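Asks: Build me a model:
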Amino acid sequence: MRILVVGAGALGGYFGACLARSGRDVDFLVRPARAELLRERGLRVRDLDGSVASTPVSTVTADRLGADYDLVVLAVKSYALDAAIKDLAPAVGPRTVVVPFLNGMRHVEVLVERFGADRVYGGVGLVQARLGEEGEVERVGDLAELVYGPLCDTPVQPLERVHAALDGAGFAATATGEILRRMWEKWVFLATMGACTCLMRGPIGPINRAPGGAEFTSAMTAEAVAIATAAGHAPGEKFMDWARSVISDPRSDASPTLYWDLTHGNPVEADHIVGDLVRRARELGVPAPLFSLAHTHLSVYSATRDA
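Replies: Just a heads-up that it's a prediction; the model follows:
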């Protein structure tokens, strides 16, 4: 199966490097400058022990794409989605399936409208990594898993074939028939962690130790769960037991990428992770004052950063 990885950032770079090292037929769709860097140095991944592995990878730019890929792994930030779709569209043929690993849910609607439900999977990417100053992928935790599944009963590539292409490449690969539930669960967790840490400007532990902090993180969690439940995607009990234990932990120094980007002056996925949740809450008539506040806060940051 021919695989096109769109985006060689933290998520796409890490999982794409694993696929390339395992001998899969993988091309990376990147900008010309990134393609040149990857040709010169390979795709570099810094592991938890500080060691750096450089993997030679095949790159392609948008002007040289053809519709001869079976699987497109889409791993870009949400604010780059429109440009990525424009670039990757020539690669999507009649037997190509696009598997996005973005946060939130808005991108699914956009991709289905553009390519059709039979050529789009749902996906959840879980990796503790970030992109270093010199373009290398830096692992900051052990978590590394891709979860994926079709959005309709008749996908152009069956789940068994997609799973065979992604499994056994050095990370956990999970095929599921309940991908929408898994995506909503991640969204509830990530949005709650992101809104809490960005509003309070600190990791989750110090927030919970502060006066009123535990009540705040609990209320934020309740809002997210209420929105997901009203949308018909109530998180599972087992998942929420785990999520609440993380979000309420007073000893944890955990914080999501949204907080990292905010505190390092980077663009943030405010609209996709927090804003879209607020929009759905309003449409469903679910009160979400804390998430609305977080969205306003992040929107002000984005406006002043771009000014």
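Asks: Please make it C-alpha for all contacts and neighbour counts, starting now.
Replies: Fine.
Asks: Where do the helices of the stretch 1-150 of the chain begin and end?
Replies: 10-21, 32-41, 81-88, 106-115 (DSSP state H, counting those that start in this stretch).
Asks: can you list those in CSV and add mean neighbour count and distance to residue 253?
Replies: CSV is the format used below for the helices of the stretch 1-150 of the chain (neighbours: other Cα atoms under 10 Å; distance: least, Cα to Cα, whole Å):
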stretch, mean neighbour count, distance to residue 253
helix 10-21, 24, 20
helix 32-41, 14, 32
helix 81-88, 16, 30
helix 106-115, 16, 29
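Asks: for those helices, which one sits closest to residue 257?
Replies: Residue 257 sits nearest to helix 10-21 of all the helices of the stretch 1-150 of the chain, at 10.5 Å, using Cα to Cα.
Asks: what comes into contact with that closest one?
Replies: Contacts with helix 10-21, where a contact means Cα atoms under 8 Å, 6 or more residues apart in numbering, come from 5-8, 26, 28, 43, 45, 55, 57, 73-76, 125, 127, 129-131, 137-138, 166, 169-171.
Asks: just to revisit the earlier point, could I get the helices of the stretch 1-150 of the chain in TSV, plus columns for distance to residue 297?
Replies: Shown next, in TSV, are the helices of the stretch 1-150 of the chain (distance: least, Cα to Cα, whole Å):
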stretch	distance to residue 297
helix 10-21	26
helix 32-41	32
helix 81-88	23
helix 106-115	20
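Asks: Of all those, which one is nearest residue 191?
Replies: Short answer: helix 106-115, nearest of these by Cα to Cα, at 13.5 Å.
Asks: contacting residues around that closest one?
Replies: So helix 106-115 is in contact with 78, 81, 85, 100, 119, 120, 122, 272, 276, going by Cα under 8 Å, 6+ apart.
Asks: count of residues packed around residue 56?
Replies: A count of nearby residues for residue 56, using other Cα atoms under 10 Å, gives 16.
Asks: That one contacts residue 35, doesn't it?
Replies: No: using Cα atoms under 8 Å as the test, residue 56 is too far from residue 35 to be in contact (11.5 Å).
Asks: and for comparison, fold this next one:
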Amino acid sequence: MRIGIIGAGALGGTFAALLERSGHDVEVTARGAGLEAIREGGIRLSGGYGDAHVHPAAAERLTVRPDLALVCTKAQDAAAAIVANGAVIDGVPVVVVQNGLDGVATAERLLPRSACMGMLSIIAANYTEPGSVRVTTTAASYLGRGDGAPDDEVRRVASLISAAVPVVAVSNFRGAQWTKLVVNMLNAVPAIVGRSVQDVVDDPALRRVVAASMRECVRVGIARGIRFGSLQGLGDRRLRAFARLPLGLAQVLPWSMRVRMGSVPNLGSTQQSLRRGQPTEVDFLNGAVVREAEAAGIDAPVNRALTALVHEVEEAGAPLPAERVVAVLHEVGAD
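Replies: As a prediction, this is how the structure comes out:
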């Protein structure tokens, strides 16, 4: 099958390597040094899924109409990337592999003739060198759309991709997006202080801030009437119980996630963007919690503060002292 992958970063590069290794004809889009590296030396994958060295076709835009398209850009780049490739992919099944809550809706608006669906990936991969991806944590990805059961097209695409990397067709995809948003609360604090996720969660004071952002995210979801989807052992019942915990006990959630990561440093996608000198997608992660809280008529002070600190790091080009993060809970009265 001909598969087009828009955005060959950490996840896009991982899927490109695994799908081509499985025998598919893959074309990827990239820009700048990433595009040059792929054209000259292909994509080198290492880590959890083994080693692979593939040479997909690469350009700034897809040049050939694919049978299936994966949009793997950062959330803030999705609309522009879809528009740039719209003439080639409109009418083709499209999978949006993205953090945040808006990706599928954006694709549906811009590609009215396509069957659009979303995929939530828990794979952790480091992409700090053009053309090279190292998978630090393997995991199944979750494919779906809407609030109901997976339809025939979702199941077909999940089966197709699963031949290369595990994908599960899930019900209540919107709820699963919220569960993934809770998981993505692991991103901001490591990005602010310039340390790995493991280091941050191992630090009791920083772990407390991460737990507070997660608990606040769940509480906002509840206020918005969300029924959380099942993802990586998390689900509606467990997250609702977590939302009621005092902050000292709530730290068990980030700790349990850290245990699954193993010892290979996980930088998180937000920090990787900072290290490449690129804008982060914090406005679609912690910032999404703030917007959803406003829509529910409540406040999300922890995530508002963390969003501001990530933007401060973007502007300064250097991490901030851990004390700045630890002070957040006191400043917003969340101790």
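Asks: Which PyMOL command selects the buried ones in the contacts of helix 10-21 of structure 1?
Replies: The following PyMOL line selects those of the contacts of helix 10-21 of structure 1 that are buried, judged by 16 or more other Cα atoms under 10 Å:
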select buried, resi 5+6+7+8+26+28+43+45+55+57+73+74+75+76+125+127+129+130+131+137+138+166+169+171
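Asks: Any figure for the gap between the residue nearest in space to the middle of structure 1 and residue 12 of structure 1?
Replies: Central residue of structure 1 (Cα atoms, centre = their mean): residue 102, 3.4 Å from the mean position. As for residue 102 of structure 1, its distance to residue 12 of structure 1 is 10 Å (criterion: Cα to Cα, to the nearest Å).
Asks: Could you identify the most distant pair in the contacts of helix 106-115 of structure 1?
Replies: Longest span within the contacts of helix 106-115 of structure 1, Cα to Cα: 119 and 276, 23.6 Å.
Asks: So these two - more neighbours on which side?
Replies: residue 119 (26 against 16).
Asks: Which position in structure 2 pairs with that one?
Replies: For residue 119 of structure 1, the aligned residue in structure 2 is residue 115 (criterion: TM-score structural alignment).
Asks: which parts of the longest helix along structure 2 are buried?
Replies: What stands out as the longest helix in structure 2, according to DSSP state H, is helix 204-223. Within helix 204-223 of structure 2, the residues scored as buried using 16+ other Cα under 10 Å are 205-222.
Asks: Then stretch 286-298 of structure 2?
Replies: 286, 287, 288, 289, 290, 291, 292, 293.
Asks: which residues in structure 1 does it match up with?
Replies: Taking TM-score structural alignment, stretch 286-298 of structure 2 hits residues 274-286 over in structure 1.
Asks: So which bits of the longest strand seen in structure 1 are buried?
Replies: Counting residues, the longest strand in structure 1 under DSSP state E turns out to be strand 137-150. Across strand 137-150 of structure 1, burial judged by 16+ other Cα under 10 Å covers 137, 138, 139, 144, 145, 146, 147, 148, 149, 150.
Asks: hmm, back to that, which of the buried residues of stretch 286-298 of structure 2 lies closest to residue 64 of structure 2?
Replies: Distances from residue 64 of structure 2 to these, taken by Cα to Cα, are shortest for residue 288, at 34.4 Å.
Asks: From what I see, the closest one and residue 100 are in contact.
Replies: Yes: counting by Cα under 8 Å, residue 288 of structure 2 touches residue 100, with 7.1 Å between them.
Asks: just checking, next helix/strand downstream of the longest helix along structure 1?
Replies: As assigned by DSSP H, the longest helix anywhere in structure 1 is helix 179-200. Heading C-terminal from helix 179-200 of structure 1, the first helix or strand you meet, by DSSP states H and E, is helix 204-209.
Asks: and that following helix, how far out from the chain's middle?
Replies: The offset between the C-alpha centroid of helix 204-209 of structure 1 and the centroid of the whole chain comes to 24 Å, using Cα atoms, centre = their mean, to the nearest Å.
Asks: With structure 2 overlaid, how far apart is it on average?
Replies: Helix 204-209 of structure 1: mean distance to aligned residues in structure 2 after superposition is 5.6 Å, counting by mean Cα distance after the TM-score superposition for structure 1.
Asks: Can you pull out the residues in contact with stretch 224-244 of structure 2?
Replies: 142, 171-180, 215-216, 218-219, 222, 250, 253, 292-293, 295-296.
Asks: measure the residue nearest to the centre of structure 1 to residue 151 of structure 1 for me?
Replies: Counting by Cα to Cα - residue 102 of structure 1 and residue 151 of structure 1 are separated by 15 Å.
Asks: same check, this time on residue 270 of structure 1
Replies: 25 Å.
Asks: Between those two, which is the more surrounded one?
Replies: Using other Cα under 10 Å as the criterion, residue 270 of structure 1 and residue 151 rank with residue 270 on top: 24 against 21.
Asks: what's the matching residue for residue 153 of structure 2 over in structure 1?
Replies: Residue 153 of structure 2 maps onto residue 158 in structure 1, by TM-score structural alignment.
Asks: how close does its match get to residue 176 of structure 1?
Replies: From residue 158 of structure 1 to residue 176 of structure 1 the distance is 12 Å (Cα to Cα).
Asks: And residue 266 of structure 1, by the same measure?
Replies: On the measure of Cα to Cα, residue 266 of structure 1 and residue 176 of structure 1 end up 33 Å apart.
Asks: thought residue 203 of structure 1 was touching residue 197?
Replies: Yes: using Cα under 8 Å, residue 203 of structure 1 makes contact with residue 197 at a distance of 5.6 Å.
Asks: what residues does stretch 132-148 of structure 1 touch?
Replies: 9-10, 13-14, 43-48, 99, 121-131, 171-176, 179.
Asks: Figure out how far it is from the centre of its chain.
Replies: With Cα atoms, centre = their mean, you get 11 Å for stretch 132-148 of structure 1.
Asks: likewise stretch 284-300 of structure 1?
Replies: Counting by Cα atoms, centre = their mean, stretch 284-300 of structure 1 comes out at 21 Å from the chain centroid.
Asks: And for stretch 143-162 of structure 1?
Replies: 16 Å.
Asks: ok, residue 177 of structure 1 - how many residues close by?
Replies: Neighbour tally, residue 177 of structure 1, other Cα under 10 Å: 15.
Asks: and the aligned residue in structure 2 for it, which of the three is it?
Replies: Under the alignment (TM-score structural alignment), residue 177 of structure 1 pairs with residue 171 in structure 2. When classified by DSSP: H, G, I helix; E, B strand; the rest coil, residue 171 of structure 2 comes out as coil.
Asks: ok, residue 171 of structure 2 - contacts?
Replies: Contacts of residue 171 of structure 2 by Cα under 8 Å, 6+ apart are 144, 145, 147, 148, 149, 150, 229.
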